[in-house]
Structure formats: structure tokens, C-alpha cells
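A.B. asks: what would the 3D arrangement of this be:
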Amino acid sequence: MKKRKIPLRKSVVTGEMIPKKKLLRITRSKEGVVSIDPTGKMPGRGAYIAMEPEEAKLAWEKHILDRVLDVKLSDEFYQELFDYVSHQKARRELFGDES
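C.D. replies: Below you'll find the model as predicted:
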């Protein structure tokens, strides 16, 4: 049986190539609205970070997403991102890795 290719994406925080399923996509629409994209299919400019609370915290401290998406993000958005990543990691540990 032919082995399937696993899509990889680069984390904007660490610069490491990681399988797409283990990343979270953050998008910026044409109107400049930034949102978390759990499906990975929303239109707009996307940036990926790993589903690790430490990586979300580092992105917040260094305002990495501000530079990558070319917008000024509020602390509320970074807090929402950190909470989302922490929740998803806890779910993955509790229910097992769905990938």
C-alpha cells in the first residue's frame, strides 16, 4: 500500500516544520479581522502555531502574530488564544490524540 504524504506547515513561533494536524491556524481576513481557525479552511492570510500553551504564551510575549499578520492584536485576543490552546491540549490528553 502506498504511504500517504503528511502535510507539514511551519510554526511562526519556533520556525519548526510540524504536521498540520498538530497546529492551530490563525487567520486575517481582507477586512483585517483576526480570528482563530480551528477548521483550517477560513479564507484569508494564515499563520500557524503549535497546540502548546508555552508556544501561545511566547507568541503573546513577543507579539509574533502582530508582525506575521501585519495587524495590532489586543491582549484579549492573545488571552483567548492561550485559553483555547490550553483547553485543546487538556482535551487531547484526556480523550487521547484523535490524529
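
A.B. asks: going by C-alpha atoms from here, please, whenever you check contacts or count neighbours.
C.D. replies: Will do.

A.B. asks: if we look at the longest helix along the chain, which residues are touching it?
C.D. replies: When the chain is parsed with DSSP state H, its longest helix is helix 75-95. Helix 75-95 has contacts (CA atoms under 8 Å, 6 or more residues apart in numbering) with 36, 51, 52, 53, 56, 57, 60, 98.

A.B. asks: same deal with stretch 19-38?
C.D. replies: Contacts of stretch 19-38 (CA under 8 Å, 6+ apart): 6-9, 11, 40, 42-51, 69, 71, 81, 99.

A.B. asks: related to what we said a few turns ago, I'd like to know which of the contacts of helix 75-95 are part of helices.
C.D. replies: 53, 56, 57, 60.

A.B. asks: could I get those residues as TSV with distance to residue 28?
C.D. replies: Output for the ones in helices among the contacts of helix 75-95, formatted as TSV (distance: CA to CA, whole Å):
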residue	distance to residue 28
53	21
56	17
57	20
60	17
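
A.B. asks: and for comparison, fold this next one:
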Amino acid sequence: MTAGKKIPQRMCVGCQTVRNKREMIRVVKSPEGEFSIDKTGKKSGRGAYICPKRECLEAAIKGRRLEKSFKCSLDKEIYEKLRADFGEAGG
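C.D. replies: Predicted coordinates:
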């Protein structure tokens, strides 16, 4: 008897639901301090996961959960860029 392969789980910073890592969108802060959507899941830097729903992104922004995850304050321009990128990525 062999155990099945473990599927990585991550918590959405918006709705606080635990889901499969591959079902979620990763927001990453690069070592240079630039924020972006990581479509591959392999970019280096600190990451936070969000469900592919606009409501989850807005909840994360409203609750300042991205700032807590990245341990820094975010400018309005970064939020606007994330909203634009998020629309392309899946929500």
C-alpha cells in the first residue's frame, strides 16, 4: 500500500479558505520590492495566494491582508496594477 502524492494546500488571504495551490493565484513581492502576479508559481520572493475571484482580491485589499502578508505597506498604484493583472490572470 502506498500513500498518494500530497497535494500542496494554501490559504486565500481574501476569504481565508484553504484550497489546492494550483487553483489559486500567487501575488509575489520580488527581492527588489516589485509586486506582480506569478502565473508559474516559481518566481523568487515572498508570495501570498488568492482565489481566482475578484471578491477575494477586494477582501484582501480592504482588510489590508496583503500588507500583513508582505510585512510592508503597499501604494495605491500597486493595488491598481494588481487589479489590472488579476483580471488577466483569472478573476
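
A.B. asks: could you get me the TM-score between them?
C.D. replies: Put the two chains on top of each other and the TM-score (TM-score structural alignment, normalised by the length of structure 2) is 0.78; 89 aligned residues with a CA RMSD of 2.1 Å.

A.B. asks: surely residue 66 of structure 2 forms part of a strand?
C.D. replies: No. Using DSSP: H, G, I helix; E, B strand; the rest coil, the assignment for residue 66 of structure 2 is helix, not a strand.

A.B. asks: just give the number of residues close to it.
C.D. replies: 24 (other CA atoms under 10 Å).

A.B. asks: go ahead and confirm residue 69 of structure 2 touches residue 48.
C.D. replies: Yes. With contact defined as CA atoms under 8 Å, residue 69 of structure 2 and residue 48 form a contacting pair (6.6 Å).

A.B. asks: more crowded one of the two?
C.D. replies: residue 48 (21 against 13).

A.B. asks: ok, now which ones touch that one?
C.D. replies: Taking CA under 8 Å, 6+ apart as the criterion, residue 48 of structure 2 is in contact with 12, 13, 26, 27, 28, 66, 69, 70.

A.B. asks: so which of those residues are in strands?
C.D. replies: With DSSP state E as the criterion, strands contain 26, 27, 28 from among the contacts of residue 48 of structure 2.

A.B. asks: just put these in a markdown table and tack on distance to residue 3 of structure 2.
C.D. replies: Converted to a markdown table, these look like this (distance: CA to CA, whole Å):
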| residue | distance to residue 3 of structure 2 |
| --- | --- |
| 26 | 28 |
| 27 | 31 |
| 28 | 32 |
